[in-house]
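**Q** Take this sequence and fold it.
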Amino acid sequence: MTAACLRDIRLFVPCLALFVSACAKTGDPQPPLVLIPKPAADLAARQSSDKLVLTVSAPVENTDGSPVSTLAEVEVLRLVEERAGNLPVKNEEEFLARAQLLVKVPAQKLPAYRQGGKLVFHDDLVFEDRSIIYKRGLRYAVRFINGKNQTAGLSNQVYVAPLAIPGPPRGLSFQLGQEYIRILWPPPETNLDGSTPPRIAGYNVYRTEDPRSLPPAPLNKQPLRATEFEDREFQFDKTYYYLVSVVGSVESPYAES
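**A** Sure, this is the predicted structure:
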């Protein structure tokens, strides 16, 4: 083969490649990818004194199974309704028509609400008539919203009927021994709303080395019936802070001062 023929072949190959590329078959049009966080399924509520604490896991997965990357905000909603037992779950349309927005938190501010792997929200139960707290039931739900203001719907709903319970005991005292620290306290005489007798299912004792934080679990495994507790799991040369709370109800939802 001559040199001229070689030159002709080299010039032809690029042209062939361009022709093939131009004739390639394109795929069918695809709808735009929509990423929406999956609704929460573990919303829970408990009473703390005359307030309510809501906990829920932060979203980690979209409805299509992909990791969450478009979360824009979290909404907490509350519905005030008649107090009754075994109320059915509201359908989403009915709930949204009657509920009020309790709090809306932008995604960039959620780290301030994280505690122990959960998002924690507080409802201070601010009503013009404070007595309504113990006369009505409260139903809660949350929803996750993406950057396009889209949501996959409400979380599970939780219903709470707040109880009039005592505040924490006052006048704690201590007795020190070689092997124990004994904490003693007088029982409360009234509930937070002034009613009697005080609703006391037991007591919890908490210990911390940082007075600004409360441990997630008390020292006692079960609510105490007695008004004293011996701490035998301590170390010398450490400073401890103790807090005693009243357990008003061990049923769900849990109520503690």
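
**Q** okay, CA-based contacts and neighbour counts for the rest of this
**A** Fine.

**Q** mind checking the SS state of the residue most central in space within the chain?
**A** Residue closest to the average C-alpha location in the chain (Cα atoms, centre = their mean): Thr55, at 2.1 Å. Classification of Thr55 by DSSP: H, G, I helix; E, B strand; the rest coil places it in strand.

**Q** Excluding covalently adjacent residues, which one is nearest to it?
**A** Val120 (4.6 Å; Cα to Cα, 6 or more residues apart in numbering).

**Q** doesn't that neighbour fall inside a strand?
**A** Yes: Val120 sits within a strand when classified using three-state DSSP.

**Q** Contacts only, for it.
**A** Going by Cα atoms under 8 Å, 6 or more residues apart in numbering, Val120 touches 53-56, 113-114.

**Q** Let's compare: structure for the following, please.
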Amino acid sequence: MRLRALGLWLILFSILAGCGRKTPPLPPEQVAPRQVTGLRYELRVSGVKLTWKVPRRTLAGTPVGHLKGFEILKTEKVIGQGLTRSFKIFVPVDRDLDKVSSFGYEDSNLRSGCRYVYRVRAVRGFRSVGPFSAPVSFSWHSPPGPPEGLRLEAWDRKIYLFWRPPQSFLDGTPVDLPLRYRLWRGPSPEALKPLAVLVDGTSFFDGSVENEIRFCYRVAAVIQFYGTWIEGAPTEVLCAIPHDLTPPSAPRALVAVPVPEGIWLRWREAPEPDVAGYRVYRARKGKKFVPIHQGLIARPEYIDRTLPGPGVYVYRVTAVDDSPRANESPPSAPVEVEYKSKER
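**A** I've put the predicted structure just below:
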């Protein structure tokens, strides 16, 4: 019995002694964040904006937890001279990254005539630093100033843009590089999007607009500097509304026949799909034409019951479209008819 009790005590002691053991801690290198991915750059008038994805795991595969910040390695090389400098920029994290997928940094400390290379890595703590990301690189030149004298001319389903080239770059030096232009268009100044193609000259014809709808524009000069496209300061935003200014074609084959009720008129319909109706004009022979009804006539026929008396009358007809301006066509060829009496 004593031996059995002694064995139970030995087993219990072994279990209790084992509970205090811990696995050896991982070295800082293994709990460092994984490599930053998705590094991108966006050039702006003021410099460059970098964005990248936030790593969620350590090199050992565990959750990364809180990050102290990110370290940016910036390399600057003077083009054509071979002079190279490197800088380290620490960007602290001042917010919870659990609900964000990306992080960013804007660098306005760029020198014209240099090429830049950026790499980014995540910092968790002392000796707990992740590997650098893949690099991004670009060449930098002071951007062009805004184009001058932008003006718009709105016509029927088209808008013309005209401007003059900028005379200097934003650093004050005269423009000595070829310029192209990027156009931005949208329904309002706050909703502009860039057009797909760059423009070579200082004018643009936009034939993809619709009448009675507002279109807003701005223009920026663009240069290509050692393989990098750099967009300059934009013009102010101007807006225009194209209008339907094209009238329908004149009605054809007008005929006039006396009937007991008056004069019956018939003509061939105008072929345009936006015709809202027709307007009939009458005149005494040798006198001025005047409209003889209110509003528009929907069908291509009409009986004139308002004749003032017997005589020779001349008629002509116009077509009117459905635009806000109610564009009226040229008149049809006139027809002459003699009316003898209103009596049957």
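
**Q** Now which of the contacts of Val120 of structure 1 would you call buried?
**A** Among the contacts of Val120 of structure 1, those buried by neighbour count (16 or more other Cα atoms under 10 Å) are 54-56, 114.

**Q** which of those lies closest to Gly167 of structure 1?
**A** Leu54 (19.7 Å; Cα to Cα).

**Q** Was I right to think the closest one contacts Arg46?
**A** Yes: counting by Cα atoms under 8 Å, Leu54 of structure 1 touches Arg46, with 6.7 Å between them.

**Q** now the strands: where do they sit in the stretch 151-257 of structure 1?
**A** Taking DSSP state E, counting those that start in this stretch, the strands of the stretch 151-257 of structure 1 run over residues 158-160, 173-176, 181-184, 202-208, 228-231, 241-249, 255-256.

**Q** Let me know the secondary structure of Leu8 of structure 2.
**A** Looking at Leu8 of structure 2 with three-state DSSP, the answer is helix.

**Q** What's the local residue count around it?
**A** By other Cα atoms under 10 Å, 10 other residues sit near Leu8 of structure 2.

**Q** can you put the strands of the stretch 151-257 of structure 1 in a markdown table and add mean neighbour count?
**A** Formatted as a markdown table, the strands of the stretch 151-257 of structure 1 follow (neighbours: other Cα atoms under 10 Å):
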| stretch | mean neighbour count |
| --- | --- |
| strand 158-160 | 21 |
| strand 173-176 | 12 |
| strand 181-184 | 17 |
| strand 202-208 | 20 |
| strand 228-231 | 18 |
| strand 241-249 | 20 |
| strand 255-256 | 26 |
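
**Q** Make TSV out of the ones you listed and add distance to Asp193 of structure 1.
**A** Converted to TSV, the strands of the stretch 151-257 of structure 1 look like this (distance: least, Cα to Cα, whole Å):
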stretch	distance to Asp193 of structure 1
strand 158-160	18
strand 173-176	26
strand 181-184	25
strand 202-208	19
strand 228-231	25
strand 241-249	13
strand 255-256	15
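
**Q** Quick one: average offset of the strand or helix carrying Val103 of structure 1 versus structure 2, please.
**A** Element membership for Val103 of structure 1, per DSSP states H and E: strand 100-106. Once fitted to structure 2, strand 100-106 of structure 1 is off its aligned match by 3.1 Å on average (mean Cα distance after the TM-score superposition for structure 1).

**Q** How far does that strand sit from its chain's centre?
**A** 13 Å (Cα atoms, centre = their mean, to the nearest Å).

**Q** re the thing from before, and the strands of the stretch 151-257 of structure 1: which comes nearest Lys25 of structure 1?
**A** strand 158-160 (53.5 Å).

**Q** Quick one: the residues in structure 2 that that closest one pairs up with.
**A** Aligned using TM-score structural alignment, strand 158-160 of structure 1 spans residues 136-138 in structure 2.

**Q** what's that stretch in contact with?
**A** Outside stretch 136-138 of structure 2, the residues within contact range by Cα under 8 Å, 6+ apart are 39-41, 115-119, 227-228.

**Q** same thing but at 10 Å, please
**A** With Cα atoms under 10 Å, 6 or more residues apart in numbering as the test, stretch 136-138 of structure 2 has contacts from 39-41, 43, 48, 50, 74-76, 114-120, 225-230.

**Q** Pull out the buried members of those residues.
**A** 39-41, 43, 48, 50, 74-76, 114-116, 118-120, 225, 229-230.

**Q** Let's verify the counterpart of Val80 of structure 1 in structure 2: helix, strand, or coil?
**A** By TM-score structural alignment, Val80 of structure 1 lines up with Glu76 in structure 2. Following three-state DSSP, Glu76 of structure 2 is assigned to strand.

**Q** how far away is Glu76 of structure 2 from Phe13 of structure 2?
**A** From Glu76 of structure 2 across to Phe13 of structure 2, the span is 65 Å (Cα to Cα, to the nearest Å).

**Q** Likewise for Phe138 of structure 2?
**A** When Phe138 of structure 2 is compared with Phe13 of structure 2 (using Cα to Cα), they lie 67 Å apart.

**Q** now swap in Gly201 of structure 2 and tell me
**A** Gly201 of structure 2 is 90 Å from Phe13 of structure 2, by Cα to Cα.

**Q** and what of Arg21 of structure 2?
**A** Relative to Phe13 of structure 2, Arg21 of structure 2 is positioned 14 Å away (Cα to Cα).

**Q** So these two - more neighbours on which side?
**A** Phe13 (11 against 8).

**Q** residues contacting the more buried one?
**A** Gly7.

**Q** A helix includes it, no?
**A** Yes: according to three-state DSSP, Phe13 of structure 2 belongs to a helix.

**Q** What is the burial count for the aligned residue in structure 1 for Asp176 of structure 2?
**A** The alignment partner of Asp176 of structure 2 in structure 1, by TM-score structural alignment, is Pro197. By other Cα under 10 Å, the residues close to Pro197 of structure 1 number 12.

**Q** now Gln157 of structure 1
**A** Per other Cα under 10 Å, the neighbour tally for Gln157 of structure 1 reads 22.

**Q** try Ser128 of structure 2
**A** A count of neighbours around Ser128 of structure 2, defined by other Cα under 10 Å, yields 18.

**Q** which non-adjacent residue is nearest it?
**A** Ala32 (4.4 Å).
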